[in-house]
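Participant: Below: sequence and its predicted model.
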Amino acid sequence: MAKVSRDAEFTAFVTSRSGWLRKVAYLLCTDWHRADDLVQECIAKLYVNWHRATRADNLDGYARTVLVNTFLAEQRTSWWRRTARGQAVVDGAAPIGELEASLDLRRALAALPARQRATVVLRYYCDLTVDQTAEALGCSAGNVKSQTSRGLDTLRRTLTDEPFSAPGGVA
């Protein structure tokens, strides 16, 4: 009977958080298909360790940490480099100017090294503090600060070197 309630609790959590996990995964890897794979792997790891996850103070934080660690572990292998795909098609419709700015930002984010990308996503998309980000990544607060600083500098340089151009060639 306990397994049934455990499975129901797990299913409810995954159902409510899968969209959010997918967005975070996409920001980390910039490919919707790969994001889906990351989320699936994260969900499988959560299921296996659900007894440990439910004891965590912050279940969302635990899931986010599993997702980020799964992404970083994948980045360390050569497999993802051999199977890298081209740019993914953007889902949904958006105004042209907004879409181009979003694509520029996503392209710049994708150019960051994995750890810098993870710190920027956790700090500014997930709105975590430096200490929370350090805990999620298993590193020091100083490391988070330096990775975030380097990542933001690179983003600024990339985005100012490639100015946004509005439709019709007007900048």
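Facilitator: Noted; the coordinates are in hand.
Participant: can we go C-alpha only for contacts and neighbour counts from here?
Facilitator: Will do.
Participant: The closest residue to residue 30 other than its chain neighbours is in what secondary structure piece?
Facilitator: Leaving aside its chain neighbours, residue 30 sits nearest to residue 110 (6.1 Å; criterion: Cα to Cα, 6 or more residues apart in numbering). Per DSSP states H and E: residue 110 is located in helix 96-111.
Participant: Kindly report the same for residue 84.
Facilitator: Using DSSP H and E, residue 84 falls outside every helix and strand.
Participant: so what does the next helix-or-strand element following the helix holding residue 110 touch, helix or strand wise?
Facilitator: Toward the C-terminus, helix 96-111 is succeeded by helix 114-120 as the next helix or strand (DSSP H and E). Contacting helix 114-120 under the criterion 3 or more Cα pairs under 8 Å, 6 or more residues apart in numbering; DSSP states H and E are the following elements: helix 2-29, helix 59-76, helix 141-161.
Participant: here's the one I want to compare it with:
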Amino acid sequence: MAPDDFAEFVRGRHVELLRFAYLLCGDRYLAEDLVQDALERTGMAWHRVQRQDDPEGYVRRTITNRFLNRLRALRSERLVGDPPERGYVDREPPDHALWHLLARLPRQQRAVLVLRFYLDYSEAQIAQTLGCSTGTVKSTTSRALAKLRQQLPANSQLASVEKGAS
């Protein structure tokens, strides 16, 4: 049985963690799996995690790492040609073009952008979360933004804002 403070943490942060995971992977069901897995791992180590005084950071790091390492886990699964039927269709974010471009980025670039612009993490926090140097974070962010800008239609609202900002 989970400690009361862990259950309270889950109740208070679950929706935000799901939103974060969804932005990271772009799939509602995978996001739910990532959050569930991260919370399981956190619950088993709750006393140690709580002593670090940043349980949410621990869970977000776990979600991010599980997302980035997912390909290794998929290698051992048996993939099928047809996905199962879906009873519920997710609503897409308002900017469909940008969402699709973000979904096409490599996992590491997408993770860096989500951590930077959704969670507003500093480069140092991202480097700590991903276990890399701040230089790697800077170059990955630069490449990801360049790729997005290159693929944005010239008439999109974001492209106009980006050109005005430079």
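Facilitator: Yes, it's here. This one's a predicted model, so the numbers in the text were calculated from it and none came from an experiment.
Participant: so who does the residue nearest to residue 30 of the first structure touch?
Facilitator: Contacts for residue 110 of the first structure (Cα atoms under 8 Å, 6 or more residues apart in numbering) come out as 28, 29, 30, 117.
Participant: can you give me the angle the helix holding residue 110 of the first structure makes with helix 2-29?
Facilitator: Here the directions of helix 96-111 of the first structure and helix 2-29 differ by 100 degrees (axes from the mean of the first three to the mean of the last three Cα atoms, to 10 degrees).
Participant: rewinding a little: of the helices and strands packed on helix 114-120 of the first structure, give the one that comes closest to residue 41 of the first structure.
Facilitator: Of all those, it is helix 59-76 that lies closest to residue 41 of the first structure, at 7.5 Å by Cα to Cα.
Participant: buried residues in that closest one?
Facilitator: With burial defined by 16 or more other Cα atoms under 10 Å, the residues of helix 59-76 of the first structure counted as buried are 61-72, 75.
Participant: what's around residue 8 of the second structure, how many residues?
Facilitator: Residue 8 of the second structure sits with 12 neighbouring residues when counted by other Cα atoms under 10 Å.
Participant: Please pull up the equivalent of it in the first structure.
Facilitator: Under the alignment (TM-score structural alignment), residue 8 of the second structure maps onto residue 12 of the first structure.
Participant: Could you report the neighbour count for the aligned residue in the first structure for residue 139 of the second structure?
Facilitator: Residue pairing (TM-score structural alignment): residue 139 of the second structure is matched to residue 146 of the first structure. With neighbours defined by other Cα under 10 Å, the count for residue 146 of the first structure comes to 13.
Participant: Ok, the one 3 residues further on next?
Facilitator: Burial of residue 149 of the first structure is recorded as 15 neighbouring residues (other Cα under 10 Å).
Participant: what's the answer for residue 120 of the first structure, then?
Facilitator: When neighbours are counted by other Cα under 10 Å, residue 120 of the first structure registers 28.
Participant: if I line the two up, what does it land on in the second structure?
Facilitator: So, by TM-score structural alignment, residue 120 of the first structure is matched to residue 113.
Participant: OK, contacts around that match?
Facilitator: Residue 113 of the second structure makes contact with 141, 144 under the criterion Cα under 8 Å, 6+ apart.
Participant: What's the separation between it and residue 79 of the second structure?
Facilitator: In this view, residue 113 of the second structure and residue 79 of the second structure are 29 Å apart by Cα to Cα, to the nearest Å.
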